[in-house]
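Asks: Attaching a predicted model along with its sequence, questions to come.
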Amino acid sequence: MKTLFATALLLASWAQAQTLQPQGAEIVFVSKQMGVPVEGRFKSFKLDRFSFDPKKPEAAQMALTVQMKSAGVGTPEVDAELVKPEWFDVARHPEARFVASQVKAVGAGRYEVQGQFSLKGQTRPLALQLALTQAGGSSTASGSFTLKRSEWQIGSGEWADTSIVANEVLVRFKFPFSGMAPL
């Protein structure tokens, strides 16, 4: 019962002002190259809109824009490849964008978010799982989803072979917020 009460208090706090804290915010992508996980990050993104009332999750508003040129794995040669047409084609498609259209509760502090995801000139439906947690005076929205890079023409040409770079790419995100009432 205590957990249910704590979750209710946490969710109630999301109806208050929500201010994204850049420190600790992250969007990470993990792919496998020849079976070895390779982790990268998008260093520049903006949560354009995030409003959430736990009493009405269906009224939530979420929109995120990612600057694709900010992608990097920490290796200069690979980072230089990611902006090229075979990968993210940053010159023609500088941003990726997700706009939520439906949010529904699936458990204590957990939600399924559906919306439209735009990447490399294509827009498609995308569903992701979102968890809301609180520690101290801050709250965090985190979750993940998996993309198949071949469906988005990411890693085309000589990189299309999924035995070299796996087709599935895990994308994880974490957005800490302040301005929440402590539990």
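Replies: Perfect, I can see it now.
Asks: C-alpha only now, for contacts and for neighbours.
Replies: Will do.
Asks: could you pull out the strands for this protein?
Replies: Ranges of strands in the chain, per DSSP state E, are 19-20, 26-33, 36-42, 45-51, 61-67, 71-72, 95-107, 110-119, 122-135, 138-148, 168-178.
Asks: Put this next to the previous one:
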Amino acid sequence: MNSILRNTVLTFLIASFFVITAFTSIHNGEPTKATNWKIDAAHSSVSFEITHFFTPISGKFHEYSSEIYFDPDNLTESSISVDIQVNSVDTDKKKRDGHLQSPDFFNAEKYPTMTFKSNKITSKGDNTFIAHGKLTIKDTTTDFKLPFTLLGIRDNPMRENTRVAGIKSDFTLNRTDYGVGVGDWAATAVVGDEVDVSLALELNSSKK
């Protein structure tokens, strides 16, 4: 084999190797470059507010989990998945919490988890983003756009080799779109239909 042909073959093999490697890293089903973040539950909250007649009533969910891969410079491989346990609802009134978990509202025994799973994340500029995906509450799944703001990313001075980030999200849901409130409770004269939701998440990741 002459030198020109040998060099051509070698160049082809090297190029093929890099193409195959790149293709595999993108399509193996796992985010390979976006940072994997874990929620610091002690410094995070999932809260909501809804009206009862005219008065706003607030509450929160204490138990939730997530799988977050996020890099503002690599949105292609970024994704957000959040699961919220319905029976962890807390409005500071046990009787009301029990009613919310009952078949009149969330029916937590039959539908214990609310979920959001993104299929893409886009940037709106100024550290604001939209996670496009599916939101499931009870037996209803809808297309949903989850807006969020990246509050910042920095080295965590309290934990060696760890980075910390903050994310804030505020949005409004219509409970009747998801069948939360049936029978007499489907009406909005007593319990309002719009629910203001706020997510404040402190995230940690290991430095590579």
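Replies: On my side now, so go ahead. Computed from a predicted model, the values in this text were never measured in an experiment.
Asks: Give me the TM-score for this pair.
Replies: The TM-score (TM-score structural alignment, normalised by the length of structure 1) is 0.84; 167 aligned residues with a CA RMSD of 1.8 Å.
Asks: Residue in structure 1 paired with residue 14 of structure 2?
Replies: Matched by TM-score structural alignment, residue 14 of structure 2 corresponds to no residue in structure 1.
Asks: Look up how far residue 5 of structure 2 lies from residue 14 of structure 2.
Replies: From residue 14 of structure 2 over to residue 5 of structure 2 the distance is 14 Å, taken as CA to CA, to the nearest Å.
Asks: what do you get for residue 19 of structure 2?
Replies: Here the criterion is CA to CA. By it, residue 19 of structure 2 lies 21 Å from residue 5 of structure 2.
Asks: Quick one: residues contacting the equivalent of residue 181 of structure 2 over in structure 1.
Replies: In structure 1, the residue equivalent to residue 181 of structure 2 is residue 155, according to TM-score structural alignment. Counting by CA atoms under 8 Å, 6 or more residues apart in numbering, residue 155 of structure 1 makes contact with 86-87, 149.
Asks: ok, now residue 116 of structure 2?
Replies: When the contact criterion is CA under 8 Å, 6+ apart, the partners of residue 116 of structure 2 are 80-83, 133-136.
Asks: gap between residue 94 of structure 2 and residue 111 of structure 2?
Replies: Counting by CA to CA, the gap from residue 94 of structure 2 to residue 111 of structure 2 is 20 Å.
Asks: quick one, which of the two is more surrounded?
Replies: The residue with more neighbours, out of residue 94 of structure 2 and residue 111 and counting by other CA atoms under 10 Å, is residue 111; that gives 17 against 11.
Asks: top helix in structure 1 by residue count?
Replies: Ordering each helix of structure 1 by length in residues (DSSP state H) puts helix 2-13 first.
Asks: ok, now structure 2?
Replies: Identified as the longest helix of structure 2 according to DSSP H is helix 3-27.
Asks: Give the buried residues for that one.
Replies: Within helix 3-27 of structure 2, no residue counts as buried by 16 or more other CA atoms under 10 Å.
Asks: Also stretch 65-77 of structure 2?
Replies: Of the residues in stretch 65-77 of structure 2, those buried under the neighbour-count criterion (16+ other CA under 10 Å) are 66, 68-72, 75-77.
Asks: do the same with stretch 165-177 of structure 2
Replies: Neighbour-count burial for stretch 165-177 of structure 2, with 16+ other CA under 10 Å as criterion, is recorded at 165-169, 175-176.
Asks: ok, and what's touching that stretch?
Replies: 146-154, 181, 186, 193-204.
Asks: try 6 Å
Replies: Outside of stretch 165-177 of structure 2, the residues within contact range by CA atoms under 6 Å, 6 or more residues apart in numbering are 147-153, 193-203.
Asks: Pull out the buried members of those.
Replies: Listed as buried from the contacts of stretch 165-177 of structure 2 are 147-150, 193-195, 197-203; burial here means 16+ other CA under 10 Å.
Asks: and those, which two are the farthest apart?
Replies: Taking CA to CA as the measure, these span a maximum distance of 31.3 Å, between 193 and 203.
Asks: with structure 1 superposed, average distance for stretch 114-124 of structure 2?
Replies: Superposed on structure 1, stretch 114-124 of structure 2 shows a mean distance to its aligned partners of 0.6 Å (mean CA distance after the TM-score superposition for structure 1).
Asks: residues in structure 1 aligned with that stretch?
Replies: Residue correspondence for stretch 114-124 of structure 2 in structure 1, counting by TM-score structural alignment: residues 96-106.
Asks: Which positions within that stretch qualify as buried?
Replies: Of all the residues in stretch 96-106 of structure 1, those buried under the rule 16+ other CA under 10 Å are 96-105.
Asks: Need those residues in TSV (columns: distance to residue 24 of structure 1).
Replies: Output for the buried residues of stretch 96-106 of structure 1, formatted as TSV (distance: CA to CA, whole Å):
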residue	distance to residue 24 of structure 1
96	21
97	20
98	20
99	22
100	22
101	26
102	26
103	24
104	26
105	25
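Asks: Out of the residues you listed, which comes closest to residue 122 of structure 1?
Replies: Of all the buried residues of stretch 96-106 of structure 1, residue 96 has the smallest distance to residue 122 of structure 1: 9.5 Å, by CA to CA.
Asks: After alignment, which residue of structure 2 pairs with residue 51 of structure 1?
Replies: For residue 51 of structure 1, the aligned position in structure 2 is occupied by residue 69, per TM-score structural alignment.
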